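Peer 1: after the sequence you'll find the predicted model.
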Amino acid sequence: MALWSRVKESVQSFQTQLEAKKNDLKSGAFRDASMAMCALVAAADGVVEPSERQRVTQLIIGNDVLRNFPADDLQRRFDANLATLTADFQVGKVSVLQEIAKAKKKPAEARAVIQIGIVIGGADGTFDASEQAVVREACYALDLPPHEFDL
C-alpha cells in the first residue's frame, strides 16, 4: 500500500474514532490541549503560511468533535498558541507541550488529542516528518507510546 494511502486510511480511522467519543470530550483540558496540538502541527516546519493557518482554522471549525466548544473560543486559543510558537519556536514548543500535557489525566482525552494532531497533519494530503516529530513529542508529553499511533 502506498504511503499516502496508509496515511489517508489512518486519518479517516482516527476521525471516526474521535466522532465516536465526541460526548466524552468536553473538558477544558481537552479543548486547550487540542488547540495547542493544532498550533503545534501547523507550525511544525517552522513556517506558518496564511493559507495553512486558514486551512487549519477551517478544519478546527468543521471538526465535529470540536463543535462541543464555541468556535470563537477555539480560534482565540489556536491563535494564541500559534503566536507563542511563531515568536520563538523552540521556547514556544515547550509552552505548547505543557498545555498539551494537561490532557494526560484522562487517557481517552490524551489519545484524542494525538488523533486530532494526526488528522490536522494529514489533512493536506501529507503527514510530513516535521509534523510526525511534533506529534511524537506530544505523545511523550501525554505519556503515550508513539508506536500506538504508528509514529
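Peer 2: In hand now; what should we look at?
Peer 1: CA atoms for contacts and neighbours, from now on please.
Peer 2: Noted.
Peer 1: who does the strand or helix carrying Gln17 touch, helix- and strand-wise?
Peer 2: In the assignment (DSSP states H and E), Gln17 maps to helix 3-20. Judged by 3 or more CA pairs under 8 Å, 6 or more residues apart in numbering; DSSP states H and E, helix 3-20 is in contact with helix 107-122.
Peer 1: what residues of the helix it packs on count as buried?
Peer 2: For helix 107-122, a neighbour-count test (16 or more other CA atoms under 10 Å) marks 109-122 as buried.
Peer 1: against that first model, consider the following:
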Amino acid sequence: MFGLKKLLGKHTGNAQAEMKKVVNRDLMQAIVGGGLLVAAADGTIEPSEVAKLDELIRANPSLSHFGSEITETINRFTAQLNANFQVGRLAIKRELADVKNCQQDAEEAFVNMIAIAQADGEIEPAELVVLKEIGLHFGLRLSDFGIEA
C-alpha cells in the first residue's frame, strides 16, 4: 500500500509539473515571439537582443523550467522572421493572441517586449511602431507603460 501511494504521489507531481509547462507555454512563446518581433523591427535581429531575451526568460521563475525549449522557440521564430518577415510576423501575432485575453500574461509579454526594445539604451522609431501595435492589440493603455500613443 505504501509503495502504491509513493508511486501515485510521484506521478501526481510529474503530472502537475507537465500541466504547469502547458499552462505557461503560451506565455513563453508570446514573450519570445514578441521580443523577436521588436528586435526585428529595424531589419536586423542583433545577437545582443537575442541574449537579452534569453536572459529575461531564464530569469522568470514561471518560465525557466522550459530549458532547451526556450532556445528552440527562439531559433524557430528567428528562422521564420529571417525567411520572410511577414510570415514570421503572422506566426508571432498568433502566439501573442494566445495571451491577449489574460491581462496579466498580456502585460508580462508587453513589458518584456519593451525590455528588448530598450536593450541598446533607447527605443528606436521602428520598435516603437511595433510596441504601439501590439499594445493596442492587447487593449493596454500605452501611457501606463511610458509609451505615448
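Peer 2: On my side now, so go ahead. Small disclaimer: the values here were computed from a predicted structure and weren't measured.
Peer 1: and the angle for the helix holding Gln17 of the first structure with helix 107-122?
Peer 2: Counting by axes from the mean of the first three to the mean of the last three CA atoms, to 10 degrees, helix 3-20 of the first structure lies at 140 degrees to helix 107-122.
Peer 1: still on that earlier bit, can I get the buried residues of helix 107-122 of the first structure in TSV with distance to Met35 of the first structure?
Peer 2: Listed next are the buried residues of helix 107-122 of the first structure as TSV, based on distance: CA to CA, whole Å:
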residue	distance to Met35 of the first structure
Glu109	13
Ala110	13
Arg111	14
Ala112	12
Val113	9
Ile114	11
Gln115	13
Ile116	9
Gly117	9
Ile118	13
Val119	13
Ile120	11
Gly121	13
Gly122	16
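Peer 1: the helix holding Gln17 of the first structure corresponds to what range in the second structure?
Peer 2: Under TM-score structural alignment, the alignment places helix 3-20 of the first structure onto no residue of the second structure.
Peer 1: which residues are in contact with whatever residue of the first structure lines up with Lys132 of the second structure?
Peer 2: Residue mapping for Lys132 of the second structure onto the first structure gives Arg136, with TM-score structural alignment as the criterion. Residues in contact with Arg136 of the first structure (CA atoms under 8 Å, 6 or more residues apart in numbering) are Pro146, Leu151.
Peer 1: ok so, going back, ok, the buried residues of helix 107-122 of the first structure vs Lys93 of the first structure, which is closest?
Peer 2: In terms of CA to CA, no member of the buried residues of helix 107-122 of the first structure lies closer to Lys93 of the first structure than Gly117, at 14.4 Å.
Peer 1: enumerate every residue touching the closest one.
Peer 2: By CA under 8 Å, 6+ apart, the contact set of Gly117 of the first structure is Ser34, Met37, Cys38, Val41, Val135.
Peer 1: how close does the fourth one sit to Glu137 of the first structure?
Peer 2: When distances are taken as CA to CA, to the nearest Å, Val41 of the first structure and Glu137 of the first structure turn out to be 11 Å apart.
Peer 1: out of those two, which sits in the busier spot?
Peer 2: Taking neighbours as other CA atoms under 10 Å, Val41 of the first structure and Glu137 compare with Val41 leading, 28 against 16.
Peer 1: map the more buried one across to the second structure for me.
Peer 2: Match for Val41 of the first structure (TM-score structural alignment): Val38.
Peer 1: ok, and its match, which helix or strand is that part of?
Peer 2: Short version, using DSSP H and E: Val38 of the second structure is in helix 2-40.
Peer 1: hang on, the earlier thing: mean deviation, the host helix or strand of the match of Lys132 of the second structure versus the second structure?
Peer 2: Here Arg136 of the first structure sits within helix 129-141, counting by DSSP H and E. Comparison of helix 129-141 of the first structure with the second structure after fitting gives an average deviation of 1.7 Å (mean CA distance after the TM-score superposition for the first structure).
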